[in-house]
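*Asks:* sequence and computational prediction follow.
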Amino acid sequence: MSPRPVKQIRLLCVLACACCTVPASSFAAAQPLSQAAENAKTITGKVVDSAGRPLPGVTVKLHTQTDMQSNTDASGSFSFHAAGNGPFQITAELRGKRASTLTVPQIPSTPITLVLAEASSAKSPGDDMGFSDAPNFTVAGVTDWTAVGGHGSDATLRTSEDLARTTAALHAMERTNGGDREAEQRLQKAVQAAPKSYAANLALGEYYLHTSNYTQAEKTLQVASTAGSGQPEVEYDLALACRGLRDIPSAKAHIARALKSADRADYHRLAGELDEASGDPFSAVRQMAQAAQLDPSEANYFTWGSELLLHRAILQAGQIFARGAALHPASARLRTGWGSALFSEARYEEAAQRLCEASDLQPNEPEPYLALGKADGASPVPLPGVLERLERFLKLQPRNPHASYLLATALLRRGDPATSERAQTLLQQTVILDPKYAEAYLELGKIAATKKNVTETIHLYQEAIQSDPELGEAHFRLAVLYERTGKPAEAKQERAQHEAIEQKRAEQTEQERRSVKQFLVVLQETPNLK
């Protein structure tokens, strides 16, 4: 996974379309124009607080070839007559608020919006979380995973672990678009015209970050850092670039410098992600909690909940995902995480409900369906609402082999003879779409076995093994079939392979569980209000 949120995550500085035209009176605050200003283009915008209320009297600075300064009017509006094609850096400052900075490669075609959040102050955890009740737990440390058992069967436990990893991998849903060659050339020309310009190098470096060109991003941002004397924004970007280059120590050094200069939520979140990557989950979860307290954004709640779930603080992860989903009801991945946590609590029907809701929110995304299929397959009984969602998945993505496979196995699990033929057809469709889909061959072999078609069953189990030699169940079933058909030598060989695979799998699972530290959670007592 290459989790690389850049501009999408920086919610305090966003380009936004204004819902009304900026009044002409707002232009009065701009700096005196030069004789060439008549030919200059205008940058307009508005400064608001975290609740969207306009902020008058904010100092707004435009950094370009010639720095300019303005103050917002009563409606929070500002404007500049800017010469040149960019890039431009715009900073808004107001006493009692955290400064907000936005770098744009060219003059925006629509007004921009800068959001100023409250400056950090001494607060108790949870004051800024958007809920009247702060979390009633504290992560006090870590212990070995093996010190605490799970619930249910080992298969259910493995599914819980798999769902936790699947949830964490949903960081990949923060997708970026490809680069615009014309924009890149424009930014490069700006750097060529002013090689030591902070704004020009920062804009080009962030473009490279956006396109995952981490080598060029790091090189260009280093120039910006020198020119800007280590501004926190460029240190944050350098941390992202170094993480992309898998240089975690350097990334941690850059984000530490950024945090010394500015107490911002996205800085804390990145610091937490880097702590997790370097094997320090205790520091990671504290940073992620701080990020959510400073800014209760969807991304911050998701990152915090995922960290708790990954390290088996299941009840607490569910609490954070639930609160995040209440704040951000359109977030599919928060509901996916919530459902995964509920599954780990053995609350299977509630888990299915949350996962179904996630798929309803993003019907074209495969991730919620995959989580739903895993949960349904491992729960003690078939889960409600699953078939309808998997039918939709197949309808929307008929060429996706996972869609046909998940629906087929869900139908087989429900044991309705009226749908068995359709399930078989779906499995056959799966292996046509993906000839290496081992699990589909295995299920087809089971169907053939029920029809007493020995030759076909052996062939399908062999196809499954050829597609995935580590599929232990296929070896086991083939061994049983060989024993029943009088082939003891072949049966012995398949049993030996099955036992070796299962032993290897058990050792790997044990190693993985030992490598994942479990959080020690202390519940905070609620005062008696009698």
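*Replies:* Everything's here; your move.
*Asks:* going by C-alpha atoms from here, please, whenever you check contacts or count neighbours.
*Replies:* Fine.
*Asks:* so where do the strands sit in the stretch 51-200 of the chain?
*Replies:* For the stretch 51-200 of the chain, the strands defined by DSSP state E, counting those that start in this stretch cover 59-63, 68-71, 77-82, 88-93, 100-104, 112-116, 137-144.
*Asks:* how near is residue 358 to residue 347?
*Replies:* 17 Å (CA to CA, to the nearest Å).
*Asks:* circling back: now render the strands of the stretch 51-200 of the chain as a markdown table, adding mean neighbour count and distance to residue 182.
*Replies:* As requested, the strands of the stretch 51-200 of the chain are exported to a markdown table (neighbours: other CA atoms under 10 Å; distance: least, CA to CA, whole Å):
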| stretch | mean neighbour count | distance to residue 182 |
| --- | --- | --- |
| strand 59-63 | 21 | 23 |
| strand 68-71 | 20 | 27 |
| strand 77-82 | 26 | 21 |
| strand 88-93 | 22 | 17 |
| strand 100-104 | 20 | 15 |
| strand 112-116 | 24 | 22 |
| strand 137-144 | 14 | 49 |
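*Asks:* and those strands: which comes nearest residue 273?
*Replies:* Proximity to residue 273, assessed across those by CA to CA, is greatest for strand 137-144 (16.5 Å).
*Asks:* dropping in the other structure now:
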Amino acid sequence: MPVLLAQHRTAAKDAESLAAAMKAEDEGHLHEAESILASLAAKYPESFEISASLGEIYAEEGNYAQAAPLLEKAVKLRPSSAPVLANLGAVYLKLDRNEDAVRVLRRAALLDPKNPATQSNYGLALMQMKHPAEAAKAFATAASVKAPDDDLLYNWSLALYDSGQYDEAGEVLSRASNLGTSAAAQSLMGDICEKQKNYKDAGEHYVAAVKLDPSEQNIYTAGIEFLRHWTFDPAIQYFQFGVKHYPASKRMLLALGIAHYSNNEFAKAAPIFAQLLNSDPDDEFVASLLGHDCSLMPDDSPGCSSLVDFAQRHTKNAPVATYAAASILHRPSDQQDLALANQLLQQAIAADPKFPESYYQLGVLKQQKKDWQASLAPLQRAIALRPAYSQAHYRLALAYSHTGQHEKAQAEIGLQQKYSQQEKDDLNARFRQVTTFLVSKN
């Protein structure tokens, strides 16, 4: 009898403690409630109320790793509890356990479809799992239950945007009260307008985002928008601003270099590409950009010297070896190392015997040595590989003229004139290719 009486008194005392913990939690005294519940959990590990309550407190305190096993236990004890499922799903989201979050929140939403917080979290979990169309439906359900706040409208709009429903995304986002004051909302509206082909509006929204929050991402996005539509001067201004304020941003510096390059400002682009190549000496894309840039300048640029070192270390890269040789040939005659240029061109031809620019530059080298006869063969080979090679036709005309073959020289001049416009078009296509590459990475 005494033992049974003691057990009864203990149970009654624990019930009072549980009630006190619940009261403390309701009043916001989480630490007090946590202390009581933790003690009770040790004595009653299979109690649904204790596990659920203590798990919820840990979640509110941000101790998600401690909250998860307690909420999982509570769900196991009572699988039909929508609130606990919702809490567990929210914790999984915080722990980046997105697949688990979708699974649990789907169950919670089925059990309690009119709970806007559950539907909203379900939408967030679906977004993390790259299911934007389903997420948009969840957000729409949340918005139908309760007047949506700005965060819900933004998430709903983003889900619609990611699922390709651009008009609907714009309509939803336009309802946000903070559209004019939120940089994130302005940036998303810019994305929406871009997809709707409202390019002027898109640019204005991106600019507004920068004014509200001059973050690296917002500056870069605005610059890319101008670059995308070949409005190079404002693009350069934004990227210059970005480089000044975010000097460690390599993508900003690369974008600035490409903007200068696409704007035919080759002398300004070369030092930027050289700086990037020096920071990553094995970056073949940047080396190629620097090579293209240097090949388009009539004179040598200090930045172009980086090509030689790169080419000597990457012997299988025919284009860069060719551009490196061309950069040597662009130097003043007293600074040219023709033996090194010849070595690089032979290296390029060995790496890729079908790259016409290597033969063209070899012909130029022979002509700079006044060996007009020897320049004929490489120039003829360059034209055989690329018949519309305007510059090669011009150089071949010079070779024919200096070797007394005047009729052939006149014929080559005619071909040079015929293909010169096509060569300009090819160059513009190259600019577009480089610009498109950068834009596609955004």
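*Replies:* Right, received. Where do you want to start? Remember, predicted model here, so these are calculated numbers, not experimental data.
*Asks:* how close are the two chains, by TM-score?
*Replies:* With the length set by TM-score structural alignment, normalised by the length of structure 2, the two chains reach a TM-score of 0.60; 355 aligned residues with a CA RMSD of 5.1 Å.
*Asks:* returning to that earlier point: quick one: which of the strands of the stretch 51-200 of structure 1 is nearest residue 287 of structure 1?
*Replies:* strand 137-144 (11.7 Å).
*Asks:* what do we get in structure 2 for residue 502 of structure 1?
*Replies:* Counting by TM-score structural alignment, residue 502 of structure 1 corresponds to residue 420 in structure 2.
*Asks:* how far does the one helix or strand that match maps to sit from its chain's centre?
*Replies:* Following DSSP states H and E, the helix or strand that holds residue 420 of structure 2 is helix 406-441. For helix 406-441 of structure 2, the separation from the chain centroid amounts to 31 Å (computed by CA atoms, centre = their mean, to the nearest Å).
*Asks:* repeat for stretch 152-170 of structure 2
*Replies:* Remark: stretch 152-170 of structure 2 is offset 20 Å from the chain centroid, using CA atoms, centre = their mean.
*Asks:* now the terminal residues of it, how far apart.
*Replies:* In stretch 152-170 of structure 2, first residue to last residue: 14 Å (CA to CA).
*Asks:* got it, and stretch 105-122 of structure 2?
*Replies:* Distance between the two ends of stretch 105-122 of structure 2: 5 Å, counting by CA to CA.
*Asks:* and that stretch, what's buried?
*Replies:* 105-109, 111-113, 115-122 (16 or more other CA atoms under 10 Å).
*Asks:* follow-up on the earlier one: now do the helix holding residue 420 of structure 2: which elements does it pack against?
*Replies:* With contacts taken as 3 or more CA pairs under 8 Å, 6 or more residues apart in numbering; DSSP states H and E, helix 406-441 of structure 2 sits against helix 216-228, helix 250-262, helix 390-402.
*Asks:* redo those as CSV? Include distance to residue 303 of structure 2 and mean neighbour count.
*Replies:* Formatted as CSV, those follow (distance: least, CA to CA, whole Å; neighbours: other CA atoms under 10 Å):
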stretch, distance to residue 303 of structure 2, mean neighbour count
helix 216-228, 23, 24
helix 250-262, 12, 24
helix 390-402, 24, 23
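*Asks:* and these as JSON lines, adding distance to residue 383 of structure 2?
*Replies:* Listed next are these as JSON lines, based on distance: least, CA to CA, whole Å:
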{"stretch": "helix 216-228", "distance to residue 383 of structure 2": "34"}
{"stretch": "helix 250-262", "distance to residue 383 of structure 2": "27"}
{"stretch": "helix 390-402", "distance to residue 383 of structure 2": "7"}
